[in-house]
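Q: No letters, just coordinates:
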């Protein structure tokens, strides 16, 4: 392949890269859009009375104020029409409702009656099958706007939108358009005023018949069946348009009143027809075809998808709520028990461990950090040999260590083969039975190695996890990671320690028995999270894995969003790989089966499924802020935040950390947590699509150094680090 072709392919890969990163964002945006759509079509229908106070009516033509309930201003002419004698047109507003509309239709069918249903677009979109039933059973459909606003308060653009969206929903539900319209909050013709009459003129100019009423049941007030029947009765022998409702609340009285009045009026010679039949006019329905039909069908499909998706998301919210409460509850209780256990006076894991330890430092282009790392080990109060395994560095990492000429420090060189291979090379060259592993950007306190190996006094312990802490916490993103390390990682490790299912020994600070490593085959290259992989292998082999809280290591956390994304993407994807690799533990016996049926479910729920569903908390917060109930939504979100704050404060107290960084916890939940959501979602997408992820090396600055007495201190940065990935 020529260099030109390679260059073109490299450019093509770079062009594709943003789409891969954008995919999780697009998925979350799509979910949010569907939820917003669902919220929009669930807008509340208010009681059927005017929201705005009445105004003067001197601009309303007298022919309207003293006219009939069917108003025709098409073509610029004003004409009003009433229903002929001995005919009743039953009209129903605000539907269709999934509970009451079928009951109303059943009563009408029982008594062979027809009516007119003035439907809203929101309810039509949600229950298209009911609108189709209305048409199939011979009823007439009229528009009642899309989401029931007072049109007298709206612009002409909003009025056009309400009508067109209402027609779109009707086309998608029943393949028809209609020429009938009833304004929300309308009543009698004489009630028109200077504010709503221009709306009627405007809508009439678009070809609609406006239908009000001359007999109002006022069933929305629920005055009782007898009163509804009384108010719905036409004058003897006269025709009437009766206003009723099949939605907007409990309509049991309406259904009962219909069942009583229909046979009574029929016995008196009344007919119950739809409007155009009563007026001997062409049908109000026009078939829809072509693009308009497909647009309507697509709209209904989207709304139905949003309805079903919201049901799934609501179930997911219930799951994540349970997981959050359960996890925080377990963390608080078990962390307390763990601290009480290891901090009680006289507690010992077993006989003190004083034998020398081999410390392995795999390094690839760690020129900025390696001197600080090695010198911190030289300050150790426990005897150590240090092996720096240079994994094909190109920045002189190995030479820097050799030039230090420190006693007990050896450099092992190899061609670039990756971190697991470097660690296995170190294990083969180590002289001692206890092996500590750390990263090339990490700094140990003088007591770290001693504290880390004391649990090996218990012969059942095969590996020990230390307490990794963020050294570069001065920036906002560093402070957020500091909170995450203290709260999320270390409280988790205390909990998993007592449950005997520690999922991960951090690569920055961990210790192993050589015999335990040999029994499980050493470090594996099967996953991108070799630390999680080896920890699970230890459990399955029957070893105990414990947490040493005083074995503190100061590590350099990513300082940019891009680096943080790369690191967490690798962690998340690697954890999924490790879970999948050790899935057979679910059905095995002995220690492996115990870990499989206790550890794997907990890790899957709390580290994979829980974080994946956690965005629903914030998604439904936005939903509640827009569509309500706002107060309850904000209270629930603040309640979850309060629980997290309590856990974080307790974690900081256990780690003897200052509480000041917790001031930024609410902002962390709003911003930083969203990034973690997207990273995990991208990991899921990669896993489900069978993608492969290369191990990415983070850019280091060397800001974490050793200080007398332990702890981090800033150091001057050196030249830019090589950012070539380990392959």
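A: The structure has been received and is ready for your questions. Fair warning: this is a prediction, and the values are worked out from it, not measured in the lab.
Q: C-alpha from now on. contacts and neighbour counts both.
A: Will do.
Q: And for stretch 554-569, what's in contact with it?
A: 441-445, 468-472, 475, 477-478, 481, 508, 675-676, 679-680, 682-683, 696, 698-700, 702-704, 711-712 (Cα atoms under 8 Å, 6 or more residues apart in numbering).
Q: Restrict the residues you listed to the buried ones and give me that as a ChimeraX selection.
A: A single ChimeraX command selects the buried members of the contacts of stretch 554-569 (16 or more other Cα atoms under 10 Å):
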select :441,442,443,444,445,468,469,470,471,472,477,478,481,508,675,676,679,680,682,683,696,698,699,700,702,703,704,711,712
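Q: List the ones among the contacts of stretch 554-569 that fall in strands.
A: 443, 444, 468, 469, 470, 712 (DSSP state E).
Q: and which of these is nearest to residue 667?
A: residue 470 (18.7 Å; Cα to Cα).
Q: okay, pairing it with this:
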């Protein structure tokens, strides 16, 4: 597999995540920055604009740099009805129906984000003879935002209007605007910036105050000008329940005789809105597409985050429940010291010079007798076989073969062994003196074909070591307790596992079909009708990767091999008995929590970044703290069950920063490789021999 192909996949994943973040941020900006309009002026009580031309002018104003202020007002008996904050899928159509019934026309000052959501309403407004004006993109108050953002808000709204209707507009009503007399200095500066972009600012002569919902009669009174006067009248077609607005509009149009109801442009004799250029329409289409993608992504992320939290919490609670049951069952069992004749220990070894002496010495020191230890040197290029030979330990023999891989070495050792019970051991593992005695006790039950021991991390110094130590104790061992009770143990670890010879014969020995030979073998044993159990008191210590690169290679092999084993044994889903339990319980659990859930993690992290900027901080902190607290409780309980110290718990929250990302990226890479059918080879971890030293230091 070339280096360019994985690199291209990571680049593709990175681009996809960046696009997802952009879409989410657009959605967050649209929905969480501006908010819904209420019509409430925000600058009430601030100093009034000094220029009397604005204070005393008409409601339609042209304010531009270096030009005199011009104002326009409707002539007598002409009412320019205006509606802010829409379009709204509920209230805008009802208002349009009332206007059509009375043959009246109006101007709708629309929020750009809502036009992007409901372009069909913008098209209907224009098609029925009404006109559109800009009300910013997110209902942001121009006087309260920087100039660059004001320009962006106006340009974006203009673009989506163009894409929805094919026209553009020169009319602008700032959110929270009222009458000319209420304009402040900051408002005037914002109007000046808008004027430089070619906009006319449309305020109001009559504010209906419908946003207060004071009742139909009060709205009609507020909207009706003194007899004979023309006016620009402000209503709202969005931002809440507008039933009173609809009723008041119907009454106003029916009761006001002798008035003409026109758009703002018609009322003050402005030229019709020009058609939009193609480039502007294209920008509008692009913006609408991004906003819609953001809305879909945000909805999907909400579901995904909810599912991830529920699954994560559910898994932790399930682990706690089954672990407690497993402890109670173990305590009820009598401590047996059955003897089964010769137990053979098979140690496949390839270039294990750093650890093989410690491994063999710990096995030879076992309290179980009679014991046979077979070390299979799989074509090592170092002095692995020589080291074992020079130890001169009784009951230990070395079998040499050309390099053929770990499964072949195991099969060679099985063929050379004489015992009916076989313990398969990695060449970097150190056994407790009573580990083998405890490991073989469950074989007193003739239905048991394999037993998983308790693998612990020896070199747990540093953050990486602590994180792996916690993972072994919390994830692997709690899961094994649960799998034991559910009778669907998918993996007996290569570090310490016991097998009945007849069970191995039933499945044809150790297969070389996958990179996870231990998982493949365990699944085959279960499907052959044997029980696989967990013995937590059979303890062995193993050396784990000491660098991120080594950890990546090891976990990638595990993950890819596990997927291979799951695919190989997929028919167990439809089987009955032990095979069915493995398929419908064990494989389903692995698929959900070791494949599918990690695959969603990159998107979940993107959603977390989005939440930092757009969601309430108390909500984020509370959610994170609650989940961390539950993890801490679970971790503390798991450490207690395993007789471990609580010291490493402080590093658990830090796992979210590096370790978690590395683990889910491993799953992503392995999944893509599996789907593309890439051929993988076994990658050996570099051994340092530090495990024995670390273990000795803790024992002293």
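A: That came through, no problem. Just so you know, these numbers come straight off a predicted model, no measurement behind them.
Q: Save the ones in strands among the contacts of stretch 554-569 of the first structure as a markdown table, and put in distance to residue 143 of the first structure too.
A: Listed next are these as a markdown table, based on distance: Cα to Cα, whole Å:
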| residue | distance to residue 143 of the first structure |
| --- | --- |
| 443 | 72 |
| 444 | 73 |
| 468 | 65 |
| 469 | 64 |
| 470 | 62 |
| 712 | 70 |
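Q: Could you tell me where the longest strand seen in the first structure falls in the second structure?
A: As assigned by DSSP E, the longest strand anywhere in the first structure is strand 544-555. On the basis of TM-score structural alignment, strand 544-555 of the first structure is assigned to residues 531-542 in the second structure.
Q: where exactly do the strands run in the stretch 201-350 of the second structure?
A: Assigned by DSSP state E, counting those that start in this stretch, the strands in the stretch 201-350 of the second structure fall at 206-207, 231-236, 260-262, 343-349.
Q: Present those as JSON lines; the columns should include mean neighbour count and distance to residue 52 of the second structure.
A: Formatted as JSON lines, the strands of the stretch 201-350 of the second structure follow (neighbours: other Cα atoms under 10 Å; distance: least, Cα to Cα, whole Å):
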{"stretch": "strand 206-207", "mean neighbour count": "21", "distance to residue 52 of the second structure": "19"}
{"stretch": "strand 231-236", "mean neighbour count": "26", "distance to residue 52 of the second structure": "20"}
{"stretch": "strand 260-262", "mean neighbour count": "21", "distance to residue 52 of the second structure": "28"}
{"stretch": "strand 343-349", "mean neighbour count": "26", "distance to residue 52 of the second structure": "93"}
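Q: Redo those strands as TSV? Include distance to residue 565 of the second structure.
A: What follows is the strands of the stretch 201-350 of the second structure, written out as TSV (distance: least, Cα to Cα, whole Å):
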stretch	distance to residue 565 of the second structure
strand 206-207	72
strand 231-236	63
strand 260-262	74
strand 343-349	21
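Q: which one of these lies closest to residue 376 of the second structure?
A: strand 343-349 (4.8 Å).
Q: corresponding residues in the first structure for that closest one?
A: Mapping strand 343-349 of the second structure onto the first structure (TM-score structural alignment) gives residues 357-363.
Q: contact partners of that stretch?
A: In contact with stretch 357-363 of the first structure (Cα under 8 Å, 6+ apart) are residues 370, 382-391, 393, 397, 419, 422-423, 426-427, 430-440.
Q: From those residues, keep the buried residues only.
A: Using 16+ other Cα under 10 Å, the buried ones in the contacts of stretch 357-363 of the first structure are 370, 382-391, 393, 397, 419, 422-423, 426-427, 430, 432-440.
Q: re the thing from before, skip ahead from the longest strand of the first structure and say which helix or strand is next.
A: helix 561-581 (DSSP states H and E).
Q: mean shift of that next one relative to the second structure?
A: Comparison of helix 561-581 of the first structure with the second structure after fitting gives an average deviation of 2.1 Å (mean Cα distance after the TM-score superposition for the first structure).
Q: Who are the packing partners of the helix or strand following that helix?
A: Later in the chain than helix 561-581 of the first structure, the nearest helix or strand by DSSP H and E is helix 590-594. Counting contacts by 3 or more Cα pairs under 8 Å, 6 or more residues apart in numbering; DSSP states H and E, helix 590-594 of the first structure packs against helix 530-540.
Q: rewinding a little: now, the contacts of stretch 357-363 of the first structure that are in helices?
A: 370, 397, 419, 422, 423, 426, 427 (DSSP state H).
Q: Could you find the counterpart of residue 633 of the first structure in the second structure?
A: Aligned partner of residue 633 of the first structure by TM-score structural alignment: residue 620.
Q: Pick out the residue nearest the middle of the second structure.
A: residue 604 (1.1 Å; Cα atoms, centre = their mean).
Q: Make sure that residue is indeed in a strand.
A: No. Residue 604 of the second structure is assigned helix when assessed by DSSP: H, G, I helix; E, B strand; the rest coil, not a strand.
Q: Residue 616 of the second structure versus that one, what's the distance?
A: 17 Å (Cα to Cα, to the nearest Å).
Q: Quick one: list the elements packing against the longest helix along the first structure.
A: For the first structure, the helix that runs over the most residues, judged by DSSP H, is helix 290-343. Applying 3+ Cα pairs under 8 Å, 6+ apart, we find helix 290-343 of the first structure packed against helix 3-40, helix 121-126, helix 156-174, helix 491-499, helix 610-613, helix 615-627, helix 630-654.
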